[in-house]
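Engineer: next one to model:
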Amino acid sequence: MSTPPVLFEHVEKYYGPLHVLKGISGHVDRAEVLAVIGSSGCGKSTLLRCLNRLETINQGRIVVTGIELSQPALTRKQLRDVRSQIGMVFQQFNLFPHLSVLDNLTLAPQQVLNRSKQESQERARFYLEQVGLAEKIDAYPDQLSGGQKQRVAIARSLCMEPQIMLFDEPTSALDPELVGEVLEVMQQLADKGMTMVVVTHEIQFARDVANRVLFLDQGLIVEEGPAREVLTNPQSDRLHTFLRRMRQA
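Structural biologist: All right, here's what the predicted structure looks like:
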């Protein structure tokens, strides 16, 4: 059986004396959406950052697109190659404020993938159309709403044509009325078969869109399984309490 695009085994992560991830293991299959949920500080964002080697781990093994990110001898080329196959969308949009939307989308494909200016611009137009922002191609970030900025950030990641998309609470910085437009784009990606890992507090989105859910608590995987089943009928008291609090929020 082939290795899944994302595999993590017995992952330990410390920040000084703080034990953030405590030997957790899991995987993401091709074209699967994995939702990672849990209270703030449980380790879910740290896990996501480890999957892109924005953070290194203290122990365990992480393999993404066939490259072991946890190996000490990982070369710059290997890291660059694997990162070119992973799109990451953060809580904050991280757009370059001095660049237009078009330039934000074409910078990395030209500099990292050595795409021509024409090809990069064609891809940018295509993906802006996909996220419903074709008319904003010449706008600057300060001329966009929060939801539009996040959709531009998603389009920017897609311009790199990644195999995997990582989302770190992409709606947490948005006003409530703007959340839906970002979640709609993410649902469209899922429908098209994009492999996705989504750290989120949007429980309904996790239930309706994710294939599986992973519930983290204090650095441990407390419960995991099919999203609708786990979120409708939690087996652990801790997840039951977490979901009740989320409904009341």
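
Engineer: rest of the way, CA atoms for contacts and neighbours
Structural biologist: Will do.

Engineer: and the longest helix along the chain, what does it pack onto?
Structural biologist: For the chain, the helix that runs over the most residues, judged by DSSP state H, is helix 176-191. When contacts are defined as 3 or more C-alpha pairs under 8 Å, 6 or more residues apart in numbering; DSSP states H and E, helix 176-191 packs onto helix 146-158, helix 203-209.

Engineer: now that helix against helix 146-158, angle please.
Structural biologist: Orientation note: helix 176-191 sits at an angle of 20 degrees relative to helix 146-158 (axes from the mean of the first three to the mean of the last three C-alpha atoms, to 10 degrees).

Engineer: what helix or strand does residue 225 sit in?
Structural biologist: Element membership for residue 225, per DSSP states H and E: strand 220-226.

Engineer: so which other helices or strands are in contact with that strand?
Structural biologist: Helices and strands touching strand 220-226, by 3+ C-alpha pairs under 8 Å, 6+ apart, are strand 18-28, strand 212-217, helix 237-248.

Engineer: cutoff 10 Å now
Structural biologist: Contact analysis of strand 220-226 by 3 or more C-alpha pairs under 10 Å, 6 or more residues apart in numbering; DSSP states H and E lists strand 18-28, strand 33-37, strand 212-217, helix 227-232, helix 237-248 as its packing neighbours.

Engineer: got the buried residues for the very next helix or strand once past the second one?
Structural biologist: Yep, that's strand 33-37 we're talking about. Toward the C-terminus, strand 33-37 is succeeded by helix 44-51 as the next helix or strand (DSSP H and E). Under the neighbour-count criterion of 16 or more other C-alpha atoms under 10 Å, helix 44-51 has 44-48, 50-51 buried.

Engineer: tell me the one of these nearest residue 237?
Structural biologist: residue 44 (19.2 Å; C-alpha to C-alpha).

Engineer: right, and the helix or strand after the longest helix of the chain?
Structural biologist: Using DSSP H and E, the first helix or strand after helix 176-191 is strand 195-199.

Engineer: by how many degrees do that next one and strand 212-217 diverge?
Structural biologist: Using the same axes, to 10 degrees: strand 195-199 against strand 212-217 is 30 degrees.

Engineer: and the angle for strand 195-199 with strand 18-28?
Structural biologist: With the same axes, to 10 degrees as the basis, strand 195-199 and strand 18-28 are set at 150 degrees to each other.

Engineer: got the angle between strand 195-199 and strand 33-37?
Structural biologist: 10 degrees.

Engineer: helices or strands next to strand 195-199 in the packing?
Structural biologist: Here strand 195-199 touches strand 6-15, strand 18-28, strand 33-37, helix 44-51, strand 86-89, strand 164-168, helix 176-191, strand 212-217, going by 3+ C-alpha pairs under 10 Å, 6+ apart.

Engineer: the same query, at a cut-off of 7 Å, please.
Structural biologist: Based on contacts counted as 3 or more C-alpha pairs under 7 Å, 6 or more residues apart in numbering; DSSP states H and E, the elements that strand 195-199 packs against are strand 33-37, strand 164-168.

Engineer: so which of these gets nearest residue 225?
Structural biologist: For the helices and strands packed on strand 195-199, the distance to residue 225 is smallest for strand 33-37, at 9.7 Å, taking C-alpha to C-alpha.

Engineer: one more, please, to line up against the first structure:
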Amino acid sequence: MKKCRKFLCYMLISSLFFCTNFSPQTSQAAAKNDISVYLNGSKLKFDVQPYIKKGRTMVPFRKIFESFGVDISWNAASKTILANNSHTDIFLQINKTEALVNGFKTELDVAAEIIEGRTFVPLRFVSENTGAEVNWDGSSKTVYISYVFEKHKLGETSHYKDLEFSINNVDIVSDGKIITIVGKTNLPEKFLLIEAFDESGRYETGLISITGQQEDKYRFESNLYLTKPFKPKTIVVKTTSDANKQIKISEYNLN
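Structural biologist: A predicted model of the protein is given here:
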């Protein structure tokens, strides 16, 4: 009988040890330590490590937004995050799979959540809606983010891979209801999207049209037809990545 009790005690302790050491929380913690995030070649250091949920990398919200130079505010009562810069406004609510990006509803694959008192957001959603390019290396569990921080003045040349372009003039007519943005590019077939933002964050969008050639560059225009006066403050230029995602490749300040 004693031998039987010892055997049962041994099995019980072994079972408890197994459950403790191989619980989902422990497995998740181990997975957290394996994920690395690089922004423009520099590794981001998180005080709480990222983890993967439903195939999406989750990261502490404050660190990732601040790494993009985005201002953030947290409302503890409503459990909401508001993040904004000169060309992006993102509104997230904890445990909600619907967000607002520049006033438009956007679906999230995974909602922001609070784990042990820390708020986590889906890395790809935040990065891509800020205008960054995101790549995932599954073999090394590494996220590589490319993001353009530089800001230019009118007439300065921007570069993205083999693309060279510039915004040279912004003409406003008809009491601010027609805006013509003029620039140059070396790749006339390259998709370019123009986004013009005013002081309040309101924005208007237009595609470019090639209107002529000047030596080794091609002149382009983008016409924005508005229903009410609009005074642009910032011009953002976007193109599509290899993954067919829109990414920011330049920003021009008009002040």
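
Engineer: next, the TM-score between them, please.
Structural biologist: Once the chains are overlaid, their TM-score stands at 0.25 when taken by TM-score structural alignment, normalised by the length of the first structure; 115 aligned residues with a C-alpha RMSD of 6.7 Å.

Engineer: hang on, the earlier thing: redo the helices and strands packed on strand 195-199 of the first structure as JSON lines? Include mean neighbour count and distance to residue 228 of the first structure.
Structural biologist: Shown next, in JSON lines, are these (neighbours: other C-alpha atoms under 10 Å; distance: least, C-alpha to C-alpha, whole Å):
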{"stretch": "strand 33-37", "mean neighbour count": "27", "distance to residue 228 of the first structure": "11"}
{"stretch": "strand 164-168", "mean neighbour count": "23", "distance to residue 228 of the first structure": "20"}
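
Engineer: quick one: closest of the ones you listed to residue 103 of the first structure.
Structural biologist: Of all these, it is strand 164-168 that lies closest to residue 103 of the first structure, at 21.2 Å by C-alpha to C-alpha.

Engineer: tell me the angle of the closest one relative to helix 44-51?
Structural biologist: Using the same axes, to 10 degrees, the direction of strand 164-168 of the first structure lies 150 degrees away from that of helix 44-51.

Engineer: may I see the buried residues of the host helix or strand of residue 79 of the first structure?
Structural biologist: Take DSSP H and E as the rule and residue 79 of the first structure turns out to sit in helix 76-83. If you call a residue buried by 16+ other C-alpha under 10 Å, then helix 76-83 of the first structure has these buried ones: 82-83.

Engineer: stretch 113-130 of the second structure now?
Structural biologist: 113, 119-130.

Engineer: need the helices and strands packed on strand 220-226 of the first structure in TSV with distance to residue 67 of the first structure, can you?
Structural biologist: Output for these, formatted as TSV (distance: least, C-alpha to C-alpha, whole Å):
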stretch	distance to residue 67 of the first structure
strand 18-28	14
strand 33-37	20
strand 212-217	23
helix 227-232	28
helix 237-248	33
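
Engineer: out of the ones you listed, which gets nearest to residue 60 of the first structure?
Structural biologist: Judging these by C-alpha to C-alpha, what sits closest to residue 60 of the first structure is strand 18-28, at 7.3 Å.

Engineer: list the buried ones in the closest one?
Structural biologist: When neighbours are counted by 16+ other C-alpha under 10 Å, the buried residues of strand 18-28 of the first structure are found to be 20-25, 27-28.

Engineer: now for that strand, which elements pack on it?
Structural biologist: Strand 18-28 of the first structure sits against strand 6-15, strand 220-226, with contacts defined as 3+ C-alpha pairs under 7 Å, 6+ apart.

Engineer: contacts for the first one?
Structural biologist: To tie it back to what came earlier, the one meant is strand 6-15 of the first structure. Outside strand 6-15 of the first structure, the residues within contact range by C-alpha atoms under 7 Å, 6 or more residues apart in numbering are 19-28, 57-65.

Engineer: relative to strand 164-168, how tilted is that strand?
Structural biologist: Computed by the same axes, to 10 degrees, the angle separating strand 6-15 of the first structure from strand 164-168 equals 30 degrees.

Engineer: buried stuff in strand 6-15 of the first structure?
Structural biologist: Of the residues in strand 6-15 of the first structure, those buried under the neighbour-count criterion (16+ other C-alpha under 10 Å) are 6-8, 11-13.

Engineer: now stretch 221-232 of the first structure
Structural biologist: Counting neighbours by 16+ other C-alpha under 10 Å, the buried set in stretch 221-232 of the first structure is 221-224, 227-228, 230-231.

Engineer: quick one: residue 149 of the first structure from residue 166 of the first structure, how far?
Structural biologist: Counting by C-alpha to C-alpha, to the nearest Å, the gap between residue 149 of the first structure and residue 166 of the first structure amounts to 17 Å.

Engineer: cool, and residue 179 of the first structure?
Structural biologist: When distance is defined by C-alpha to C-alpha, residue 179 of the first structure is 17 Å away from residue 166 of the first structure.

Engineer: again with residue 243 of the first structure
Structural biologist: Residue 243 of the first structure is 23 Å from residue 166 of the first structure, where distance means C-alpha to C-alpha.

Engineer: and residue 184 of the first structure, by the same measure?
Structural biologist: 16 Å.

Engineer: which residues in the stretch 101-250 of the second structure form strands?
Structural biologist: Counting by DSSP state E, counting those that start in this stretch, the stretch 101-250 of the second structure forms strands over residues 104-107, 113-115, 118-122, 133-137, 142-146, 157-160, 163-173, 178-185, 193-197, 203-207, 209-214, 217-225, 234-240, 246-253, given from the N-terminal end onward.

Engineer: and the shortest one, what does it pack against?
Structural biologist: Applying 3+ C-alpha pairs under 7 Å, 6+ apart, one finds that strand 113-115 of the second structure makes contact with strand 118-122.

Engineer: picking that back up, select, out of the helices and strands packed on strand 195-199 of the first structure, the one closest to residue 205 of the first structure.
Structural biologist: Each of those was scored for nearness to residue 205 of the first structure using C-alpha to C-alpha, and the closest is strand 33-37 (9.0 Å).

Engineer: picking that back up, of the buried residues of stretch 221-232 of the first structure, which is the nearest to residue 190 of the first structure?
Structural biologist: Distances from residue 190 of the first structure to those, taken as C-alpha to C-alpha, are shortest for residue 227 (14.1 Å).

Engineer: isn't that closest one up against residue 207?
Structural biologist: Yes - with contact defined as C-alpha atoms under 7 Å, residue 227 of the first structure reaches residue 207; the gap is 5.2 Å.

Engineer: longest helix anywhere in the second structure?
Structural biologist: Counting residues, the longest helix found in the second structure (DSSP H) is helix 2-21.

Engineer: any idea which helix or strand comes after that one?
Structural biologist: Per DSSP H and E, the helix or strand that comes after helix 2-21 of the second structure is helix 24-32.
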